[in-house]
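K.L.:
I'd like to go over a predicted model; first the sequence, then the structure.
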Amino acid sequence: MSAKLNQNPEQIARDKIDTTLTDAGWIVQSKHKVDLWAGSGVAVREYQTDVGPADYVLFVDRKPAGIIEAKREEEGHRLTVVEDQSKGYAEATLKYLNNDPLPFVYESTGVVTRFTDYRDPKPRGRNVFSFHRPETIREWLKKGKSLRTALNGLPSLDTTGLRRAQVKAIEKLEDSFRNNRPRALIQMATGAGKTFTAATFIYRLLKFADAKRVLFLVDTKNLGEQAEQEFMTFQPVDDNRKFTELYTVQRLASSYISSDSQVCISTIQRLYSILKGEELDETAEESNPNESTWMQKQLGKRKAVPVEYSEKVPIEKFDFIVIDECHRSIYNLWKQVLDYFDAFLVGLTATPDKRTFGFFNENVVSQYTYEQSVTDGVNVPYDVYSIETDISNKGEVVQAGWFVDRRDKLTREKRWQQEDEDTEYSKNDLDRKVVNPSQIRNIIREYKRALQTEIFPKRFNENGEYEVPKTLVFAKTDSHADDIIRIIREEFNEGNDFCKKVTYRIDEDPKSVLNRFRNSYYPRIAVTVDMIATGTDVKPLEVLLFMRDVKSTNYFEQMKGRGTRTIDNDKLMQVTRMANTKTHFVIVDAIGATRSKKTDSRPLERKPSVKMKDLLGAITMGVEEEDLFLSLSNRLIRLEKQITPKEKEKLLEHSGGKNLKQMAKELINAFDPDTIKERTQEKISQTPIEERTPSKEEGARKEAHQELIREAASTFNGELNEYLENVRQEHEQIIDHINIDSVVNSGWDHFTIDKAKETVHDFSEYLKAHKDEIRALSIFYNQPYQRRDITFKMIKEVMEKIRLEKPKLAPDYVWNAYATIEKVKSNQPKDELTALVSLIRRACGIDKQLKPFDKTINENFQDWIFKQNAGKHNRFTPDQMEWLRMIKDHVLSSYHIDMDDLDYTPFDSRGGRGKMYQLFGNEMNDLIDELNKILVA
């Protein structure tokens, strides 16, 4: 010990460097005892060069490869200053050898180590956790050129099949690689294809940069499985084979990393456990870090998470690490896990925050926002519909004396109990501390009503049955989810298949339920806590029902992202038959998430209006009232029946080894006359009989009473009290079946109304801006007398231009916008082009109210027939009326009729223009002109 104390700082640093080198597989030797045959990697101390002795020279397979310049620990901040000195040794000639300059150069204090690869185009030092292994350096020498040199030779990107935002992200990322930027951030909206983008650039790194291995890092098992599926289906544009046929993709399910894997998919939790050499708790990969109880345990540890060198997973194990959903807190607590590896770090996220930008050195190579993705038609926009109830806003009171159910959160076992105290609960206590079935029921009932009348009113089939759009409900807890499911099934009058829970804690396979929700007709509604809150694609989703608040902005944005995905019309109609196309999704906010910034035989209970935490606090602070002691005893007796063995074990740590029964018994005994008498007799028995007097006996009684009070009260302290209160709240929920809730507000959110006004305005402005270049618009605005000449082809031209330039102004969405701000009495036409004509007529002022163009044509036809018959009873024969109706129907679908149209379906099968001439004679041409004019007026 004394020898170590006497060591100078340089020697202490050398000892640490020796240990670090040995851990990394190097054999450390003195210059006087050199044996290059001792192993593949030998580090020789104080090796002589023509410019002096180098602190360490690294030999691989008996050939010099690198040097280490050693410095004292306190000089860690000065390592960059000695880079020239290090380089001088690397370029020097070694004694006995006629060597070329050595490419691999380290500066180290044994605590801080920097590394420069002088084969790089512009060699730049970087901090590394440890030294690279000899076999790695052998492999680098065999390849000849460095990874960073190879990155400079990446070929141009083939943009086939890539969106504009994906092309930009990949090209800018590769520019960042070429500039040797160690960290890069890709911000890409949810649904814009982040994983596909990653698969594309990973393929290019493996093929063209000869990258050894890439780590795709996630933070839930579910996201890992989804990423694996993406790689399995990915097919590069320059090869007919799938990615997994070209390269080995391994999703880590244990600590084993295959030597031949080129892509590893892992959770950060598993990676940490591998580096620590520990078994991973199976629940650790289920929830994302914002929700994970496992993560909270790690956060609760007093010391930072220690990461030590792992021989099985050296620092150079991965050349690139792609961090999916990198906005989450994983890089905060687990920053050192990522710092461990000598790799390029690439972050993928839709919702970065300040910490994200900081971690990635503000190197944002690409930003593609949700708003941009909607404008490009990559994602769909959303509306917000609010449902507020009285209890959701204000909470309520369960009064002392009421008989209510209390339910265990985990077992859901109920017990009927008369309440000891008033329990006032706020909206934040709902579904955690108190369950109010009426509150849940009123929300679900109102949601059902709003669906059919305002949100998606066109989903009734020919039998008058309503088809509920695919809906995802966000619940607070597993217990809350169960309550929601039961009430949804009741209120919608449906069976088990209609509404399912999708969490990690269900008896059914959650993957199977999720696949059915995604690809099958049933379930129509899924309820989740966190499994599909983020990252999971369910493209047919059209409604997100928030019944839980979210405090994290990023997490809320991720949850919103579940609804943004576009889907092919055919695929949508396979699971939702009454939906023609997914133009938008709706957030139904029932919790304010869009607005928030996320009897014993002895009557023991004497203080029914005092809360348990106040009883505990009073006794801890020395209040010696019998009623307090007996009331607390009563509460502890009840609590003892509910807590788990693990909680009982933890309790003993806070209570000095006393269990709840002992504590309750001591509280009772403190004021129990028989116990006091017994303790008094023990004290008196120690006094000689001749010395016993009434006053001494009274003194002994008081002393005995105080001892019993002290024994009972001394157990309680702030730490124990908090634990008891937390355990009580954790286990039980009050079922408030007495306070009845009511809906106080239901309707489109101001956000949606403002957005609808903006959409209508943008649509009108777009039409005006193009009225002189598009023939149909020119006629509508400037030449109303020529509306008879507008053809199907002209309307289709308008539609195609809107789709190309302004996908946000699709007829479905603009119609919904008008319906939000105006009283639109009729349903939207099923045909998009017919709807577009209706919208154009409304925007340019022909119609004062939005109404279906097909309805306008039918009404105009009826009016015209009525006028024709006025004073001329039955002017047209039945055969003539049949032909006039055929002409009207043709105008309905084609907006115009020409004489040549009479030679085609359906007219040709009825005799064509010859038959019409036979029926109408010389009136034929005039009738066609008149109907073209009248029907579209």
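P.N.:
The structure has been received and is ready for your questions. Bear in mind that the values here come from a model prediction, so they are computed numbers and not experimental data.

K.L.:
okay, CA-based contacts and neighbour counts for the rest of this
P.N.:
Will do.

K.L.:
and the gap between the closest residue to residue 242 other than its chain neighbours and residue 215?
P.N.:
In this structure, residue 242 finds its nearest non-sequential neighbour in residue 235, 4.5 Å apart by C-alpha to C-alpha, 6 or more residues apart in numbering. Computed with C-alpha to C-alpha, to the nearest Å, the distance linking residue 235 and residue 215 is 19 Å.

K.L.:
who has more neighbours, the two?
P.N.:
Taking other C-alpha atoms under 10 Å, residue 235 and residue 215 do not tie; residue 215 has more neighbours (25 against 19).

K.L.:
tell me the spacing between the more buried one and residue 344.
P.N.:
10 Å.

K.L.:
ok, now residue 489?
P.N.:
Counting by C-alpha to C-alpha, the separation of residue 489 from residue 344 is 50 Å.

K.L.:
between residue 215 and residue 344, what contacts are shared?
P.N.:
By C-alpha atoms under 8 Å, 6 or more residues apart in numbering, residue 215 and residue 344 have these common neighbours: 320-321.

K.L.:
now do the strands in the stretch 301-450 of the chain.
P.N.:
For the stretch 301-450 of the chain, the strands defined by DSSP state E, counting those that start in this stretch occupy 320-324, 344-349, 364-368, 382-389, 396-398, 403-408, 414-418, 423-425, 434-435.

K.L.:
same for the longest one, what does it pack against?
P.N.:
Spelled out, that is strand 382-389. helix 437-450, strand 585-589, strand 743-748, helix 750-769 (3 or more C-alpha pairs under 8 Å, 6 or more residues apart in numbering; DSSP states H and E).

K.L.:
same deal with the shortest one?
P.N.:
In terms of contacts (3+ C-alpha pairs under 8 Å, 6+ apart), strand 434-435 is packed against strand 732-735.

K.L.:
could you redo the last one with a cut-off of 10 Å?
P.N.:
Judged by 3 or more C-alpha pairs under 10 Å, 6 or more residues apart in numbering; DSSP states H and E, strand 434-435 is in contact with strand 396-398, strand 403-408, strand 423-425, helix 478-491, strand 732-735.

K.L.:
what about residue 58, helix or strand, and which?
P.N.:
strand 52-60 (DSSP states H and E).

K.L.:
angle of the helix or strand following that strand against strand 52-60?
P.N.:
Moving toward the C-terminus from strand 52-60, the first helix or strand encountered (DSSP H and E) is strand 63-70. Here strand 63-70 runs at 130 degrees with respect to strand 52-60, directions being taken by axes from the mean of the first three to the mean of the last three C-alpha atoms, to 10 degrees.

K.L.:
buried set for strand 63-70?
P.N.:
When neighbours are counted by 16 or more other C-alpha atoms under 10 Å, the buried residues of strand 63-70 are found to be 64-70.

K.L.:
same question, stretch 724-739
P.N.:
For stretch 724-739, burial by neighbour count (16+ other C-alpha under 10 Å) applies to 724, 727-728, 731-737.

K.L.:
take the one below as the second:
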Amino acid sequence: MDKRQLSERDICTKFITPAIEQAGWDIATQVREEFPLTKGRIIVRGKLHTRARNKRADYVLFHKPNMPIAVIEAKDNKHSLGDGMQQGLGYADMLQVPFVFSSNGDGFLFHNKIAKDGVIERELALHELPGPDVLWQWWAEHLGLNPAQSELVSQDYYSDGSNKTPRYYQLLAINKTIEAIARGQNRLLLVMATGTGKTYTAFQIIWRLWKSKAKKRILFLADRNILVDQTMTNDFKPFGSAMTKIQKRQANKSYEIYLSLYQAVTGTEEERNIYKQFSRDFFDLIVIDECHRGSAAADSAWREILEYFSSATQIGLTATPKETKDVSNIDYFGEPIYTYSLRQGIDDGFLAPYKVVRIDLDKDLTGWRPDKGMVDKHGNEIEDRIYNQRDFDRNLVLEKRTELVAKKISDFLKQTNRFDKTIVFCDNIDHAERMRRALVNENADLVAQNSKYVMRITGDNEEGKAELDNFIFPESKYPVIATTSKLMTTGVDAQTCKLIVLDQRIQSMTEFKQIIGRGTRINEDYDKYYFTIIDFKKATELFADPDFDGDPVQIYEPKGDDSPVPPEDGESPKTDDGFTYPHAEESPWLGVAEPLPGEEGSSIRRYVVANVEVKVASERVQYFDAAGRLITESLKDYTRKALAKEFSSLDDFLRRWNDAEKKQAIIDELANEGVFFEALAEEIGRQSGKEFDPFDLVCHVAWDQPPLTRKERAEQVKKRDYFTRYGEQAQRVLQALLDKYADEGVGPIEETQILTIAPFTSFGTPMEIIRAFGGLDKYHHAVHELEQVLYGSSPLCA
């Protein structure tokens, strides 16, 4: 057997897997082949999206199912022993494991990050691969774990036998937390971006500590009733009868897992007394969800209860750790034990990326000053001064401004999908109500069909709050558009929200990240892969803040009466840095308008002006490049740069195109780099993205070559004396393949499955058609020749 003729998969099957098994690794429980690490970043261009290649390790070796300890990267035997090492080290860094092996089937190159003798890399024969006990002993010694700690760290996570297992970053968060607790750390902070599974991660941490009996009575605190209930019925369901929800004035001490609202601890003295019915040492583990709010403040009621149970290990969970001069998570919990950021989640493909449409309104940019003695629509004389963006919708209302914002939102939905779930963030309840009314009028046809098409969901409105669950649930069609102020900033798991509108001044990074988090979840069943932000009040200027960690894929600033859909190609409320109100639904900032400056106690809340025209001001298309710099370019320019990275010249592209066994492979590769041919065709002014072959679009955009349509290419082939070399049946098949190419492109004709559909079924069965060419190899050769003639009809390939 010539090893050099074997594929990488054959090398794995015949040499590497047997060596792993011989070393004592249990193939069923300790070895995962082709272990997926990421899902592949979602790349968005225009209205289209694709996924980049996902990262997966050839092998990950586990001490226990919850404890990855080594990575093996395999190559075929044409590569050297260590050719996979750098790739394997990258995967090991993601998993934070100490041992990496590279193999081509001849042996292993072993990289030991914790080598005591200073020899980090050495070659090993196939039979010298270390076993699981050896590697775990080295690793446990390095971590400084004694036998009892080692046993706790090795406790299995929960598995119900399904395919759902923790993602790589969840494993890291779980394991790092368990390791820290095993070593005696009692205050821990986990930072995980919204939508990355904080509650599931918390469940696995609690499960392992509970099953190992390291922690026997556990309290989980959340900030919304629906979150507590969903947690009990979903992620925490395996706790079964050991679990209860703490109700007011109930202190049943016979359970082991307790869930509660933190509102209960910030209520009346009577409500707080329920916790004092538990002894100070009753709970030995407390997990605080969304701990960036009240628990962060030193004088908060949350902090009071945490200090009451101070002997318990306490774990804070947050997407947005709060650090200001007055409030600090880290002061209480310490530095995060693990952080998984918005940027990482988007890069890995677990979170939805987003585009930004920036719309600047003229009065927001230049301000507005009333005429002397001017009165508002209610007869109140308007104070003579310049009103600017921070005044609008707080001290002064320009009704035409509200109507214009509602029109732009509606225009966007009419050009995308009018039933895409949408959240409109307003400055206060009054603003949210006016925006609801304006949106109703802009969408009168759909509101006539169902009045819940637009709903105001704010803390003061029971009808609106009652529809919050329907807005969240993907199965519920209505409401479609929700106007709000603060109520939906956090705790709203809106998986299918595709549009977030910011008509609210936001200058707090914490609040900004929370709002962005409303759209970051992916729901493939409902075609939710990315979302759009329309920003009317410059909130997205926070992207430039170094503390922001998740750049948008596109920013678009329309002007005048332009469509808000991108072409294909100060001061904020007190809540900004301290969500200290006890009930999210009852925040004093949800809609209490301030008296006008200098008019303490005045009954006039804000001036309302009906007849001042407001217009849109500016337009530009922006992207963030690979280095995170904001650049302005068209999709055509972006594509030209992407192609320049892939191909050194036109000749290089032609050579690789002609040599490719399947042209579709090159098309897919370019799509993974963000090249979308339909969107590209629109930008360069063609009638249809389906009319032009990707080959021609690439040559045209990158090297200014004149493109041919697919039909033009097909017609040129028909003019040649090409088919006569084949028999009658084969000629009919090739003619039909050519017609399919003209209609659908090169991809479909490269697949033999095409022989199972019309018109090919009229020529015989697939086997009969293949026999007409002399066998499968000769059929594939004929298709390849047809492609050569197709592209040879261009002077580029002649």
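P.N.:
Good, I have the coordinates. Just so you know, these numbers come straight off a predicted model, no measurement behind them.

K.L.:
what does the superposition give as a TM-score?
P.N.:
Between these two chains, after superposing, the TM-score reads 0.60 (TM-score structural alignment, normalised by the length of the second structure); 558 aligned residues with a C-alpha RMSD of 4.7 Å.

K.L.:
re earlier: now the residue nearest to residue 242 of the first structure, what's its secondary structure?
P.N.:
coil (DSSP: H, G, I helix; E, B strand; the rest coil).

K.L.:
now do the same contact list for it.
P.N.:
Residues near residue 235 of the first structure by C-alpha atoms under 10 Å, 6 or more residues apart in numbering: 199-200, 203, 241-246.

K.L.:
out of those, which is nearest to residue 58 of the first structure?
P.N.:
Ranked by distance to residue 58 of the first structure (C-alpha to C-alpha), the contacts of residue 235 of the first structure are led by residue 203 at 33.7 Å.

K.L.:
quick check: that closest one touching residue 247?
P.N.:
Yes: in terms of C-alpha atoms under 10 Å, residue 203 of the first structure counts as a neighbour of residue 247; the distance is 8.7 Å.

K.L.:
need the residues touching each of these two.
P.N.:
Common contacts of residue 203 of the first structure and residue 247, defined by C-alpha under 10 Å, 6+ apart, comprise 231, 263.

K.L.:
look at those two and report which has more neighbours.
P.N.:
Neighbours were counted for residue 203 of the first structure and for residue 247 using other C-alpha under 10 Å; residue 203 has more, 22 against 16.

K.L.:
and that one, what's its match in the second structure?
P.N.:
Under the alignment (TM-score structural alignment), residue 203 of the first structure maps onto residue 207 of the second structure.

K.L.:
can you pull the contacts of residue 441 of the second structure?
P.N.:
403, 406-407, 435, 447.

K.L.:
out of these, which end up buried?
P.N.:
By 16+ other C-alpha under 10 Å, those give 403, 406-407, 435 as buried.

K.L.:
residue 274 of the second structure: how many residues sit nearby?
P.N.:
Under the neighbour criterion other C-alpha under 10 Å, residue 274 of the second structure is assigned a count of 18.

K.L.:
quick check, residue 241 of the second structure in contact with residue 255.
P.N.:
Yes: assessed by C-alpha under 10 Å, residue 241 of the second structure is found in contact with residue 255 at 8.0 Å.

K.L.:
which of these two has more residues huddled nearby?
P.N.:
Using other C-alpha under 10 Å, the more surrounded residue of residue 241 of the second structure and residue 255 is residue 255, with 14 against 10.

K.L.:
what about residue 673 of the first structure, how many neighbours?
P.N.:
Residue 673 of the first structure has 12 nearby residues by other C-alpha under 10 Å.

K.L.:
got it, and residue 113 of the first structure?
P.N.:
Around residue 113 of the first structure there are 23 other residues, counting by other C-alpha under 10 Å.

K.L.:
measure the closest residue to residue 698 of the second structure other than its chain neighbours to residue 655 of the second structure for me?
P.N.:
Leaving aside its sequence neighbours, residue 698 of the second structure sits nearest to residue 643 (C-alpha to C-alpha, 6+ apart; 7.9 Å). Applying C-alpha to C-alpha, the value for residue 643 of the second structure to residue 655 of the second structure is 14 Å.

K.L.:
which of the two has more neighbours?
P.N.:
With neighbours defined as other C-alpha under 10 Å, residue 643 of the second structure and residue 655 compare such that residue 643 has more, 22 against 12.

K.L.:
contacts only, for the more buried one.
P.N.:
Going by C-alpha under 10 Å, 6+ apart, residue 643 of the second structure touches 637, 649-650, 653, 670, 673, 675, 698-699, 701-703.

K.L.:
between those residues, which is nearest residue 248 of the second structure?
P.N.:
The closest of the contacts of residue 643 of the second structure to residue 248 of the second structure turns out to be residue 673 (C-alpha to C-alpha; 55.1 Å).

K.L.:
starting at the chain centroid, how far to stretch 458-476 of the second structure?
P.N.:
24 Å (C-alpha atoms, centre = their mean, to the nearest Å).

K.L.:
do the same with stretch 479-495 of the second structure
P.N.:
That offset, for stretch 479-495 of the second structure, works out to 18 Å (C-alpha atoms, centre = their mean).

K.L.:
then stretch 10-26 of the first structure?
P.N.:
43 Å.

K.L.:
repeat for stretch 778-787 of the first structure
P.N.:
Chain-centre distance of stretch 778-787 of the first structure: 50 Å, with C-alpha atoms, centre = their mean.

K.L.:
and for stretch 581-593 of the first structure?
P.N.:
From the chain centre to the centre of stretch 581-593 of the first structure is a distance of 16 Å (C-alpha atoms, centre = their mean).

K.L.:
swap in stretch 223-241 of the second structure?
P.N.:
Offset of stretch 223-241 of the second structure from its chain centre (C-alpha atoms, centre = their mean): 24 Å.

K.L.:
end-to-end on that stretch?
P.N.:
Across stretch 223-241 of the second structure, first to last residue, C-alpha to C-alpha, it's 23 Å.

K.L.:
name the residues of it that come out as buried.
P.N.:
Neighbour-count burial for stretch 223-241 of the second structure, counted by 16+ other C-alpha under 10 Å, picks out 223-224, 227-228, 231-232, 235-236, 238-239.

K.L.:
JSON lines please, covering those and showing secondary structure.
P.N.:
Below are these laid out as JSON lines (three-state DSSP):
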{"residue": "223", "secondary structure": "coil"}
{"residue": "224", "secondary structure": "coil"}
{"residue": "227", "secondary structure": "helix"}
{"residue": "228", "secondary structure": "helix"}
{"residue": "231", "secondary structure": "helix"}
{"residue": "232", "secondary structure": "helix"}
{"residue": "235", "secondary structure": "coil"}
{"residue": "236", "secondary structure": "coil"}
{"residue": "238", "secondary structure": "helix"}
{"residue": "239", "secondary structure": "helix"}
